[in-house]
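**Q** Below is the structure, and that's it, no one-letter string:
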């Protein structure tokens, strides 16, 4: 385990190449799971946990790590499995999602792999454990499941998607967008619906895409009739991490296509702690908003709709 993440800060060159690195781990059993290295701060042997009264049952306790108190979530329980019996033999993956730091209790951590987003596919449809996946891939001829961490966190600590009246009134949209659409691209169903709820007050048709490839195909279809996508679409709000085509690649494809290049793109991502702001300029994105603050998102939408 020692040094498994020593070079994580040197891995940013992968960003924008439609590639990522996954930290592979196991819960209980042989099934492998993956989490994006860019969301991982460190991995360590599980320390002694302090139990809290009236805690969510999925939170096994809190750990005091480097001067910070971190909630530790039993990923096996949170995804419908059995609770970990002996935490002393387990590891904690310390990660940052949606502006918060949390620890994920896992049975073992294996290694880091480098993979292309095109090799990461949407999960099979169905109930049960698959409802907690955003994607799957194959490593060593075995299935690796990539968890929908945003869904897990939302079930434990729900986020209010309501935009405040003060924000809506501060910079009202003056133009008429009644005939246009806003596209929302995100592989997490929870994240898509959070954005949708936050923007419903604008009264604009909101269209959803499940990943970058899906969004690109839909935008090209929108542009087919007139040759200019902005005749029908006012704005795109896109996650960065998505199977088949990530948000950076999607943005670059849009800005390099004569039919799409005038579309305003807001990148909306949970990669707040390690986000490479230079990539926004490199791929031509118009804005970046860290997940998930409905007021900040609404403010950015107001800004670009009023341009």
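**A** Okay, I see it. The structure displayed is predicted, hence computed values, not measured ones. Residues are numbered from 1 along each chain as shown.

**Q** hey, let's count contacts and neighbours off CA atoms from now on
**A** Fine.

**Q** just the helices in the stretch 201-307 of the chain please.
**A** Using DSSP state H, counting those that start in this stretch, the helices found in the stretch 201-307 of the chain span residues 212-224, 247-255, 278-283, 294-305.

**Q** also this one, for the comparison:
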């Protein structure tokens, strides 16, 4: 899979972070990025667009901040992983709060990985590994 085939759903309540990370991802060749400012908007989008279980979710990645209004990233991750039609979406928690306790919380809600803000290079490397690891 190429970088532009990966569907990235990016959730962060900071418009500055959203713009900066999206710019970095787009300049790296990831062109399919949808942005949201909180977990409830994101979950609603995922349920509407992927909730019927008919899509190939190997091309979908959710990158989420942890601390957000309305629904935080951990709750969003838990809801996605508990939904039988959404559970195969690869989830990366992207937060400045990554420490041992937070890693334990990320693991508890079955997040697939985590990256400390603002490590966009590490994020790009992780996304590239997903592209290489997919079958097409």
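**A** In hand now; what should we look at? Here the structure is a predicted model, which means the values were calculated and not measured.

**Q** just to revisit the earlier point, dump the helices of the stretch 201-307 of the first structure into JSON lines; add distance to residue 167 of the first structure as well.
**A** Formatted as JSON lines, the helices of the stretch 201-307 of the first structure follow (distance: least, C-alpha to C-alpha, whole Å):
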{"stretch": "helix 212-224", "distance to residue 167 of the first structure": "28"}
{"stretch": "helix 247-255", "distance to residue 167 of the first structure": "27"}
{"stretch": "helix 278-283", "distance to residue 167 of the first structure": "25"}
{"stretch": "helix 294-305", "distance to residue 167 of the first structure": "6"}
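
**Q** Quick one, which of those helices gets closest to residue 72 of the first structure.
**A** helix 294-305 (25.8 Å; C-alpha to C-alpha).

**Q** Next, the mean deviation of the closest one compared to the second structure.
**A** Here the mean offset of helix 294-305 of the first structure against the second structure after fitting is 1.5 Å, by mean C-alpha distance after the TM-score superposition for the first structure.

**Q** so of the helices of the stretch 201-307 of the first structure, which one's packed in deepest?
**A** For those, the largest average neighbour count (mean count of other C-alpha atoms under 10 Å) is found in helix 247-255, namely a mean of 23.

**Q** For residue 52 of the second structure, the count of nearby residues, please.
**A** Using other C-alpha atoms under 10 Å, residue 52 of the second structure has 12 neighbouring residues.

**Q** Would you mind stating the distance between the residue nearest to it when sequence neighbours are not counted and residue 47 of the second structure?
**A** Once flanking residues are discounted, residue 52 of the second structure sits nearest to residue 85: 6.5 Å by C-alpha to C-alpha, 6 or more residues apart in numbering. Distance, residue 85 of the second structure to residue 47 of the second structure, using C-alpha to C-alpha, to the nearest Å: 9 Å.

**Q** would you list every one of the strands in the second structure?
**A** 7-11, 33-36, 60-64, 90-95, 113-116 (DSSP state E).

**Q** Out of the ones you listed, flag the one nearest residue 52 of the second structure.
**A** Closest to residue 52 of the second structure of the strands of the second structure is strand 60-64 (C-alpha to C-alpha; 14.6 Å).

**Q** What span of the first structure is that closest one aligned with?
**A** Residues 234-238 of the first structure are the counterpart of strand 60-64 of the second structure, counting by TM-score structural alignment.

**Q** next one: stretch 108-118 of the second structure
**A** The aligned range for stretch 108-118 of the second structure is 282-292, by TM-score structural alignment.
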